[in-house]
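1. Fold the following.
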Amino acid sequence: MKSHYSDAPAAEPLARHTLAVIVDNEPGVLARIAGLFSGRGYNIESLTVSETEHEKHLSRITIVTTGTAHVIEQIKAQLGRLVPVHSVNDLTVQGEAVERELALLKVVGKGEQRVEAMRLAQAFGARTLDATLTSFVFELTGGSDEIERFIKMMTACGLVEVSRTGIAAMSRGAEGM
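-> The predicted structure follows:
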């Protein structure tokens, strides 16, 4: 006897999407957007927010999330219905977007650990923002994968603290949002 479960459609694949959302810069907007995600059980992997047009009081929110094509379409539609939202752009659908993140890393060590931390920072193109006899604070800007590799490498050199900005992204080409 054949099982009906084998006739079930294959599960939709999950995909990572970067959304750029233009909103009014006013109190409570970010809370409403975060509430939309949490209320429906969607995860936010990265979130950055900043005012981009001071005179128009507009902010840009960049959200990285993962879901099926259906879930991503739901998220975009629900975001678009919020009153302070002016536009929702799926940078992933528009093509390869330029994505960057900034990280600060504090590394504590002496002797060979210290030398290795400096060597790795130089290899990754990280800037030294602070240096004492026992510690460094490095700054690295790049793709999330590069930052993850740098963090992993610095763990062996005495990494004690990490601060990351989240992803800032923009579509390639001449067209704006």
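
2. CA atoms for contacts and neighbours, from now on please.
-> Noted.

3. Against residue 142, how distant is residue 154?
-> 16 Å (Cα to Cα, to the nearest Å).

4. Between these two, point out the one with more neighbours.
-> More neighbours surround residue 154 than the other of residue 154 and residue 142, with 22 against 17 (other Cα atoms under 10 Å).

5. hang on, the more buried one in a helix?
-> Yes: checked against DSSP: H, G, I helix; E, B strand; the rest coil, residue 154 lies within a helix.

6. Quick check: closest non-adjacent residue to it.
-> In this structure, residue 154 finds its nearest non-sequential neighbour in residue 117, 6.6 Å apart by Cα to Cα, 6 or more residues apart in numbering.

7. show me what contacts the one you found?
-> Going by Cα atoms under 8 Å, 6 or more residues apart in numbering, residue 117 touches 107, 154, 157.

8. go on, residue 135?
-> Residue 135 neighbours (Cα under 8 Å, 6+ apart): 106-109, 114.

9. picking that back up, out of the contacts of residue 117, who's nearest residue 97?
-> residue 154 (27.9 Å; Cα to Cα).

10. Distance check, that closest one against residue 47.
-> In this view, residue 154 and residue 47 are 24 Å apart by Cα to Cα.

11. what about the strands in the protein?
-> Here the chain has its strands, by DSSP state E, at 15-24, 46-53, 58-67, 85-90, 97-108, 127-131, 135-142, 159-164, 168-171.

12. Dump those strands into CSV; add distance to residue 40 as well.
-> Formatted as CSV, the strands of the chain follow (distance: least, Cα to Cα, whole Å):
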stretch, distance to residue 40
strand 15-24, 17
strand 46-53, 17
strand 58-67, 12
strand 85-90, 18
strand 97-108, 26
strand 127-131, 40
strand 135-142, 31
strand 159-164, 26
strand 168-171, 24
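
13. Also this sequence, please, to line up against the first:
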Amino acid sequence: MKKRWICLFVENEVGVLAKISGLFSAKAYNVSSLTVGMTEDVTISRMTISLMSDDQTFEQIIKQLNRSVEVIKVIDYTNMPIHMEELMYIKVLKVTEKDKAEIFRITKVFEVKVIDMGKTSVLLKCSQTEEKNNSLLNLMKLEFTNRIEVARGGSVAIEAINMPAD
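-> Predicted coordinates:
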């Protein structure tokens, strides 16, 4: 099993997301992350999909996606140099002044932003690779056990131009 990344360009129409995600669920393929948004052309949307699969299963997925009428183009990002980021918010609850100082130290090391703060809570915005976000999340779970709330979006990716991916 290997982590895979796929980029799809699809028709920007009602039901396309449901049809693509239905293709995955019908075959019991588990999607780790899926993001979708309009491109520079309002008639086309771009999907970034992450999943775990073996080579044979992945080949089947690509074939099925290419057969879908709504799919314009399929790109396998798995072994390609790409730039990718995932959006993640972490809310830390029941914080003390000492906790706030520690959170600010962590934000400097992980290059994340404090975007909101109250007397007893702090909200962080993290726009990093999935791996960096996982590292931060693991640390926050250790430091602030049972006091965090997490909201994660899927990763967005684009092919690198002439430099190695992050």
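
14. Relative to residue 74 of structure 1, how far out is the residue nearest to residue 154 of structure 1?
-> From residue 117 of structure 1 across to residue 74 of structure 1, the span is 45 Å (Cα to Cα).

15. swap in residue 154 of structure 1?
-> According to Cα to Cα, residue 154 of structure 1 and residue 74 of structure 1 sit 39 Å apart.

16. Kindly report the same for residue 89 of structure 1.
-> Distance of residue 89 of structure 1 to residue 74 of structure 1, given as Cα to Cα: 13 Å.

17. Could you do residue 96 of structure 1 as well?
-> 22 Å.

18. and what of residue 135 of structure 1?
-> Residue 135 of structure 1 is 47 Å from residue 74 of structure 1, by Cα to Cα.

19. Surely residue 148 of structure 2 is in contact with residue 95?
-> No: between residue 148 of structure 2 and residue 95 there is no contact under Cα atoms under 8 Å: 10.1 Å.

20. could you list every residue that touches residue 143 of structure 2?
-> Neighbours of residue 143 of structure 2 in contact, by Cα under 8 Å, 6+ apart: none.

21. So it versus residue 84 of structure 2, what's the distance?
-> Distance of residue 143 of structure 2 to residue 84 of structure 2, computed by Cα to Cα: 27 Å.

22. what residue of structure 2 matches up with the residue nearest to residue 154 of structure 1?
-> By TM-score structural alignment, residue 117 of structure 1 lines up with residue 103 in structure 2.

23. That match and residue 142 of structure 2, how far apart?
-> 12 Å.

24. tell me, what's touching these two both at once?
-> Contacts common to residue 103 of structure 2 and residue 142, judged by Cα under 8 Å, 6+ apart, are absent.

25. And for residue 60 of structure 2, the neighbour number?
-> The local packing of residue 60 of structure 2 (other Cα under 10 Å) involves 12 other residues.

26. my bad, residue 50 of structure 1
-> 11.

27. Which residue of structure 2 sits opposite it in the alignment?
-> Using TM-score structural alignment, residue 50 of structure 1 pairs with residue 37 in structure 2.

28. wait, its match sits on residue 17?
-> No: counting by Cα under 8 Å, residue 37 of structure 2 sits too far from residue 17 to count as a contact (10.5 Å).

29. which residues does the alignment partner in structure 1 of residue 83 of structure 2 contact?
-> Mapped onto structure 1 by TM-score structural alignment, residue 83 of structure 2 lines up with residue 98. Residues counted as contacts of residue 98 of structure 1 (Cα under 8 Å, 6+ apart) are 169-172.

30. hmm, try it at 6 Å
-> For residue 98 of structure 1, the contact set (Cα atoms under 6 Å, 6 or more residues apart in numbering) comprises 169-170.

31. try residue 65 of structure 1
-> When contacts are counted by Cα under 6 Å, 6+ apart, residue 65 of structure 1 touches 16-17, 44-45.

32. hmm, 10 Å instead?
-> 15-19, 37, 42-47, 72, 75 (Cα atoms under 10 Å, 6 or more residues apart in numbering).

33. again, but for residue 46 of structure 1
-> For residue 46 of structure 1, the contact set (Cα under 10 Å, 6+ apart) comprises 18, 62-65, 101, 164-168.

34. let's go with 8 Å and repeat that
-> Contacts of residue 46 of structure 1 (Cα under 8 Å, 6+ apart): 62-65, 166-167.

35. Using JSON lines, please lay out these together with distance to residue 127 of structure 1.
-> Below are the contacts of residue 46 of structure 1 laid out as JSON lines (distance: Cα to Cα, whole Å):
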{"residue": "62", "distance to residue 127 of structure 1": "25"}
{"residue": "63", "distance to residue 127 of structure 1": "27"}
{"residue": "64", "distance to residue 127 of structure 1": "26"}
{"residue": "65", "distance to residue 127 of structure 1": "29"}
{"residue": "166", "distance to residue 127 of structure 1": "18"}
{"residue": "167", "distance to residue 127 of structure 1": "19"}
